[in-house]
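Asks: Build me a model:
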Amino acid sequence: MPETTTHPYVGMWQTSDGHVRHELLPNGRYVEARGTRERAYTGRYVVTDDHIDYVDDTGFTADGDFIDGILHHAGMILRRTS
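Replies: Sure, this is the predicted structure:
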């Protein structure tokens, strides 16, 4: 059974235009959608305090920070939608 991650950041995050959407799943996995590509990227993530590290299934890494309820990732601003 997969380990679950319980923290306040689990859920859907998206840019103001809705083009980029990150769904942070409670099992430590994420799904990133871009435009009409619903599963553009998938992988795992780890949250440490207010910092998130992503490793997609191809091995690409990225990170971001949660500041005042907003996810700052790769020059983008994502807000929680659920």
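Asks: switch to C-alpha atoms for all contacts and neighbour counts from now on
Replies: Will do.
Asks: which non-adjacent residue is nearest the residue nearest the centre of the chain?
Replies: Centre of the chain computed as the mean C-alpha position; nearest residue by C-alpha atoms, centre = their mean is H22, 4.2 Å away. Setting aside the residues directly before and after it, H22 is nearest to E32 in space (C-alpha to C-alpha, 6 or more residues apart in numbering), at 4.5 Å.
Asks: here's the other one to compare against:
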Amino acid sequence: MSTQNVKPHPYVGMWVTKDGYIRHELLPTGRYDEARGKRKSAYQGQYTLVGDHIEYVDDTGFRADGDFRDSVLYHAGMVLYREK
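Replies: The predicted structure is shown next:
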């Protein structure tokens, strides 16, 4: 079976706080990379999506979650928007 025609999940991509300080890149591999300010890759780990809910597990084992509502990601008190 070929995976060339498989489209990534619609939430895959870059999500950014309004001030641009926090950036979550959701990769199509099920991994994420979070930048904070000038610190690229401040946190990295895996994520899973179930409907509009996201579960994060960083590489140290820390867990967090969030929800997508109306094209906005609400995560740990932060509000992130899809980067255009």
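Asks: The aligned partner of the residue nearest to H22 of the first structure in the second structure - how many residues pack around it?
Replies: Alignment note (TM-score structural alignment): E32 of the first structure maps to E34 of the second structure. For E34 of the second structure, the neighbour count with other C-alpha atoms under 10 Å is 21.
Asks: Please verify my assumption that E34 of the second structure contacts Y47.
Replies: No: when contacts are counted by C-alpha atoms under 8 Å, E34 of the second structure is not listed as touching Y47 (11.7 Å).
Asks: residues touching the counterpart of T48 of the second structure in the first structure, list them.
Replies: Matched to the first structure by TM-score structural alignment, T48 of the second structure sits across from V46. Neighbour list for V46 of the first structure: G28, I52, D53, Y54 [criterion: C-alpha atoms under 8 Å, 6 or more residues apart in numbering].
Asks: Most neighbours among these, please name it.
Replies: Y54 (20 neighbours).
Asks: Nearest spatial neighbour of that one, chain-adjacent residues omitted?
Replies: Closest to Y54 of the first structure by C-alpha to C-alpha, 6+ apart is Y45, at 4.4 Å.
Asks: re earlier: so the residue nearest to the centre of the first structure is in contact with A33, correct?
Replies: Yes: counting by C-alpha under 8 Å, H22 of the first structure does reach A33; the two are 6.5 Å apart.
Asks: so how far is the helix or strand containing the residue nearest to H22 of the first structure off the chain centroid?
Replies: Element membership for E32 of the first structure (DSSP states H and E) is strand 29-34. Centroid displacement of strand 29-34 of the first structure relative to its chain, using C-alpha atoms, centre = their mean, to the nearest Å, is 7 Å.
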